[in-house]
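> When you get a sec, could you give me coordinates for this:
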Amino acid sequence: MGSTILSYTKLEASLKKKSRQCPFLSLSSIGKSIEGRDIWCVTIEKPDDPGTKIVQNSKRSRQSQKKTPIVITASIHGHEATGSTALLRFLDKIQREGKSTNWLDDLVIYCVICCNPDGYVHNTRYNAEGFDLNRDFITQSQPETQSIVNLIVKQKPAVVLDLHGYVWKKSTHLGLIEPCTPPHNPAYEYDLYLKWALPLAEHMETCLVAERNKFSTKKFKSIKGTYIPYRDGKNGWDDYSPFCCSMYSMLQGAIGLTIESPSRSEDGTTWLLLAVSAALSHISMHRKELKQTQAAFFRRGNKNYHPTHSPGYFPKYFMLTEKSGLQSSFKKLTRHLHQNGIKLYNTTEELLYEGHSFPKGTAVVPMNQARANLAYCFLSQGEDLSQSSERLSEFCAWSLPLNWGVDCRPVFGHVSVDKKPYKSSEDVFPPFPAPEKQHVSVGILIDDGLFHKRAHSGLKLSLQQMNIPFTELKAKDLASKHALSSINVLIYNGYEHLFYPPSNIRSLYRDLVLDSPAQQEACRKNIHAYLQKGGKVIGIGAGASKALTSILELSEAEVHSGGWNKNALLKIHYDDHAITEGYLAEDIGFVYRPAWFTNTGKMKVVASYGEGQDTLLAGYWPDYHLAHGKAVIITNQKGNLILFGLEICFRGHTSYLYRLLWNAIYS
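From the prediction side, this is the model:
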């Protein structure tokens, strides 16, 4: 029997009704979704005076301030709505049993009932802009992510429980509860985290097994445990990359756990309800120790003391300056740090340190502060994990200074300079050169959810941030001769599978691809004619480059690609060309599912991968040597077919590389 998932309208009505009726509940909106829906947070707290109701946003009493704050999130992936249903049932439980619930004397709970309202409404993993919010907690490019981050920064929860679905590893061990397998992010204080994360996960498991009589199906009634990756897994569920809600919260001093329900059934909802109830009882029992652990986390930051690393692993400061003459996102980065609770300053005079001159206005991030671990995660270059024996489940190269075009220098000695507290700037996006007067009309190909993703979403965001208007087209549209008549630049950033006929792809995605081989041939003819008439085609990444060469046959160049999760920040050699204007001859690039080109005799090579072991700055690409010195940006002789092996607009994350796209459009 499937679990009953309410419409979002009914969910909102239910929340409002419960908060009116129950003195333990208060309701507030912590933000808006892309489509303007409220992101509701229910605060669960026992009033100081049993005869009164708590009021959200009012000044909290000293007694309330002594309670341990906990954050619970659900439906960050909109189609994983079981978490929202479980939390609604949890609120019912509070209404019925609140007076006798002992942990309410110790805890205050902030429940974000549905983190992704638009995804919930449209039954999609991603939000209305196509972003996977649970991959957005470093960049924080989406308003929904920003709302959750603001809540965590403000409330400083000791524990964050993030409810998801749907995972089981074997028939007797249902669901998944973190902590994760290695590799663990070096910015975590993992000894402090694991001390409480593993016992908490095992306590939830014990309670789920003990209460299996509350399930209705044989499969759930036979449960013998859950899958706890740290204990049971070998690799593939790591927490190196803190893009997810629970992992990000660990950098804010919380014990963060992702909890994956086994199914979307009624028993899957009950599983989550039992897990959350068990977690809160355990947290209440150990609240003093958990608070002490969180205090120890922040104390380590304040003292710049990190015992799991050798002395000097963390610098004493990070110094941030604009990258001269380029599309620097310096103001964007400094505001980002500030919004995440990181203290920073601006120098009021020039500083000379070890032969390097830092101009007036340099941003100084001292590393003796409570959120030093988060600052290190944001600002350090990262590590080359290519020789790691562990398999990573997500990408691991994200240095914000490198990806956002900011010079960042770690300083390991003491500096003395006059400085003032940082003040945020509203003007955070770098200006781009004014385009030439000729009219350019841009069209982009969209995929509408191939592989539960919208690969073009980063492209859309980059164009929006550069104020470049565009028209959206589907692959099927290109089968019509008139589809391209109103645009003179076509951009594709997505999977090659979008141009497969339905027989070549899983039935789940057949509505998103072409209808037939005949339609594929029509697309091929039309886009060839478009190029012949002077239209411009830009392909970004391995998938688009393969589609434009192997399937649509626009070039004889051969496209090679690495594995899906191979990713890296690298040194790139940029030739002097209109496409690379504004970049240094030796600069950086980012790859995800890396691509490189051979058989480029009829094409012009505009940029190439660096050669040598030191050219991979951070990431995971074990066989990078295959691409050493190979072409990574190419164009035909007319300049109206441009292929990028780099990911220049990845998930709103690589704003420093947007200039390459700007140049490609307007060159």
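
> drop to CA atoms for contacts and neighbour counts, all remaining ones
Fine.

> To what extent is the nearest residue to Arg409 once chain neighbours are set aside buried, counted in neighbours?
Spatial nearest neighbour of Arg409, excluding adjacent residues (CA to CA, 6 or more residues apart in numbering): Met319 at 5.2 Å. If you count neighbours by other CA atoms under 10 Å, Met319 ends up with 21.

> Helix, strand, or coil at Met319?
At Met319 the chain is in strand, as set by DSSP: H, G, I helix; E, B strand; the rest coil.

> Would you do the same for the sequence below? I want to compare the two.
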Amino acid sequence: MAALAYQWDREEYPLFRNFTLYSEIPAALQELQAKNPGLMKIDVIGRSAEGRELYLATVTNAQGMGQLEKYRHFMARAVEDPDQALALLREDGDLRVPVFINASLHGNEITGTDGALMLIEKLLTEGEDPEVAEVLARTVVLVNVCANPDGRVRGIAGNNGIDLNRDYLTQSQPEVQAVVQQVATRWFPSVMVDLHGYFGEGNVTIDACTIPHNPNYEYDLVGAPGIEEARAMAGEIGAGLGLAVDIPALKMKEGWDDYGPVFTPQYFMYLGAMSHTVEVKHPNQEGIRTAMLAAWGALKYAAKHREEILHRQIEVYRRGIRGETGENKGLFPFAYLIPVDRKLQRDPLEASKMVNHLVQNGIQVKKGLASFEAEGVIYPPGTYVVPMRQGLRGLANTMLWPGEDLSQRVKAMYDVSVYSFPHMCGFDARPVGEEFSAALEPVRSASRLKGVFERGAGQVYAFPAENNDAVKVANLLLKEGFSVCRTAQGFRDFLPGTFLVQGGEDLPARLTALTEEYYVHITGVGAVGVAALPIRLRKVAVVGDNFGAYQAMKEMGFDVSFVQYIHLNRGYDLTAHGFEALILAGTETGIWRDPFADWLGVGYGVHFALVERGRQQLRNFLQAGHDFIGIGYAGAKLNEEAQLLPAEFSFTADATTGFMPENVQAAQSAENGLCLIDADPQDLLTYSFGRAERVYAFGPVWFSKVPAEAKIAAHFSPGNFYQKGFWLNPAQAAGQPVVIYGSKEGRKTVLMGIDPTFRCYTPATYRLLANALYYLGL
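Modelled structure (predicted):
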């Protein structure tokens, strides 16, 4: 056995022998290209979070390879001038359907990459087959060969706790950003296929999806027609492998919906694409071939129906530009206004970031050159305007609208039921229904915001914790050796939790430089005269899935490290690695049960969940006296098992779990929505927050019993605190504690029933977790 030891020392997770390691992909692509060089080109479109290359293979026939820019420009032009695009489509018989194949976005769903390579080989080597020739002549095939290199190398689904297939509206991860910039908004694909797995002994599954359908995309143009394409894909799998295929739209009433805009296929639907997720059965050769046949079926359908597919996609853009609403009257305003003037804007920093995000997604944004009036309000020069009569109005509206309540329409939802950047990031975007006139110019990026430094009385400098940049600056100054603390009470015009910094003669120059880079207002205040709380950054382990604590807190400058389940399951000792505190976040699924291994039998030797031996590592760490921040069901349950704070908790359990097969039942349902909480601005856990603060809650938890040794920092607001989303019985949580904390035997514990950094969707509440980390440092 010693001769084989090198196999276990390799960086990459050892996949089954008939699968392609990430490190083997470049050679595999070069070998394939050599089979028919004139039909394929290979581009590196970006890098992963750990720096690995993302490979995009472009395949079409030899004539098409010389016309790629023509086809690409046609699609981009269609967004801006659909009438001209329709005229070109009638005149030019060589305009092709761009089809995007996205492989193995979840790193442990390994069949997609090999299925994509098999598809490429078929296209390059079977050109004499009339069906292959037709596909090559009528489509441009764009293949993201390995959408998650780090996940494939590590043997895990996501990166840094972020599920890439829940990141397509937020775009917090470089792998997603690369696809949006280099594929989505360059090519505007007409068809998109996302290759996933596994359903074990269940049938292969191909979207189209159940109700409810998000009203912001044109379902009659991109959703309903996708059913026929899904049938064609299923037919290829049935003919090639004899496998049964389920299409949820034809089998299920609800629970496998395409409502949430965060998924890869759903994002592409807003660009006018027919989009499909493909779930294969097992990580084996049959699974590879299933993935290939699904993609092949989509290509055949696209080639056969080229004209009607392009017509429908162009019609999506035409409706947007003409302002046609059909049955969705009142859904689309005339425009959204995003002011940056502090008198009209809660958070100019997040507003400015949103403008850049819109532009990066191909959405038209303009800026006022002079003051103008809209619906009785005077807006100053520099106000941003997002006109809704544009080709990508559906994408723009799904980013900026307030959402809707689905609780009376369905009994199950697959995942996210509301997404509103203004509400979840905490800035103002004002819908204007009435048409108005203004002098506007197009925007390519938001004007850079700068902070303010007022030397004032000097010696001690204060800046309020009013945005996320304030936390970044405080932590940066602390790391640079300056004395930084927070006020325990308010003083003058400053609220409790204001940052104070002291230093030598070099401090003013440093603060001046920081206000050039960060949007903070720093004032010299001299003597303060109120109690101050010191800041200390502790070394914190972050554990969990489907959340954004690691990335959000890392960006803010905290000393956090992401620890993967796979390491804890193998005995990783947090204390031995120098950690002082733990953050655990998540729902029941993935921590207290592993549906892939327990019900589906497709773990292939790897537990994707945190299993009992991994959970024991966490209990050992906490029972040794280390501090803890527990978020959601996972945090409350570990608090209970480790016997920290004797609190009792309740959670959502009224809906069925739409994202699992019928035989898999979860204790906790995935109900979620926008809610109001009442926070105490005097409490160190909720500095800078107050009454009726809007938050997002996914699988919310509330505390039905709070022990005497714990304090309550925030409640769900009483009465109708739930606003938008999907929550069948919110009344049970009205007025209930949602953030509690306390100390027992010298160990600090914070429990949060909402995840303030959920999947990096919620910058408006990042500072709640920052406050908790500062509390641990006291």
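
> now what about the TM-score between them?
Comparing the two superposed chains by TM-score structural alignment, normalised by the length of the first structure, the resulting TM-score equals 0.86, with 630 aligned residues with a CA RMSD of 3.4 Å.

> that older thread, aligned to the residue nearest to Arg409 of the first structure, what sits in the second structure?
Under the alignment (TM-score structural alignment), Met319 of the first structure pairs with Leu337 in the second structure.

> In this structure that match contacts Gly382, no?
No - the pair formed by Leu337 of the second structure and Gly382 falls short of the contact definition of CA atoms under 8 Å, at 10.7 Å.

> corresponding residue for Glu205 of the first structure in the second structure?
Taking TM-score structural alignment, Glu205 of the first structure has Ala234 as its aligned residue in the second structure.

> That match - how many residues pack around it?
The number of residues near Ala234 of the second structure, taken as other CA under 10 Å, comes to 26.

> Could you do Glu308 of the second structure as well?
Using other CA under 10 Å, Glu308 of the second structure has 11 neighbouring residues.

> helix or strand for it, which one?
Secondary structure from DSSP states H and E places Glu308 of the second structure in helix 306-322.

> In the first structure, what stretch matches that helix?
With the alignment judged by TM-score structural alignment, the segment of the first structure matched to helix 306-322 of the second structure spans residues 287-303.

> mean deviation of the matching stretch from the second structure?
Between stretch 287-303 of the first structure and the corresponding residues of the second structure, superposition yields a mean separation of 0.6 Å, by mean CA distance after the TM-score superposition for the first structure.

> Return the set of buried residues in that stretch.
Within stretch 287-303 of the first structure, the residues scored as buried using 16 or more other CA atoms under 10 Å are 287, 290-291, 293-294, 296-302.

> same check, this time on stretch 432-452 of the second structure
Along stretch 432-452 of the second structure, the positions that meet the burial threshold by neighbour count (16+ other CA under 10 Å) are 432, 440, 443, 445-446, 449, 451-452.

> can I get those residues in TSV with distance to His715 of the second structure?
Converted to TSV, those look like this (distance: CA to CA, whole Å):
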residue	distance to His715 of the second structure
Val432	33
Leu440	44
Val443	41
Ser445	39
Ala446	36
Leu449	34
Gly451	33
Val452	35
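
> which of the residues you listed lies closest to Gln173 of the second structure?
Comparing those against Gln173 of the second structure with CA to CA places Ser445 closest, at 19.8 Å.

> how much space between that closest one and Tyr384 of the second structure?
In this structure, Ser445 of the second structure lies at 11 Å from Tyr384 of the second structure, with CA to CA, to the nearest Å as the measure.

> Could you pull out the residues contacting both of these two?
Val355 (CA atoms under 8 Å, 6 or more residues apart in numbering).

> Which stretches in the stretch 351-500 of the first structure count as helices?
Secondary structure of the stretch 351-500 of the first structure (DSSP state H, counting those that start in this stretch): helices at 372-379, 400-404, 457-465.
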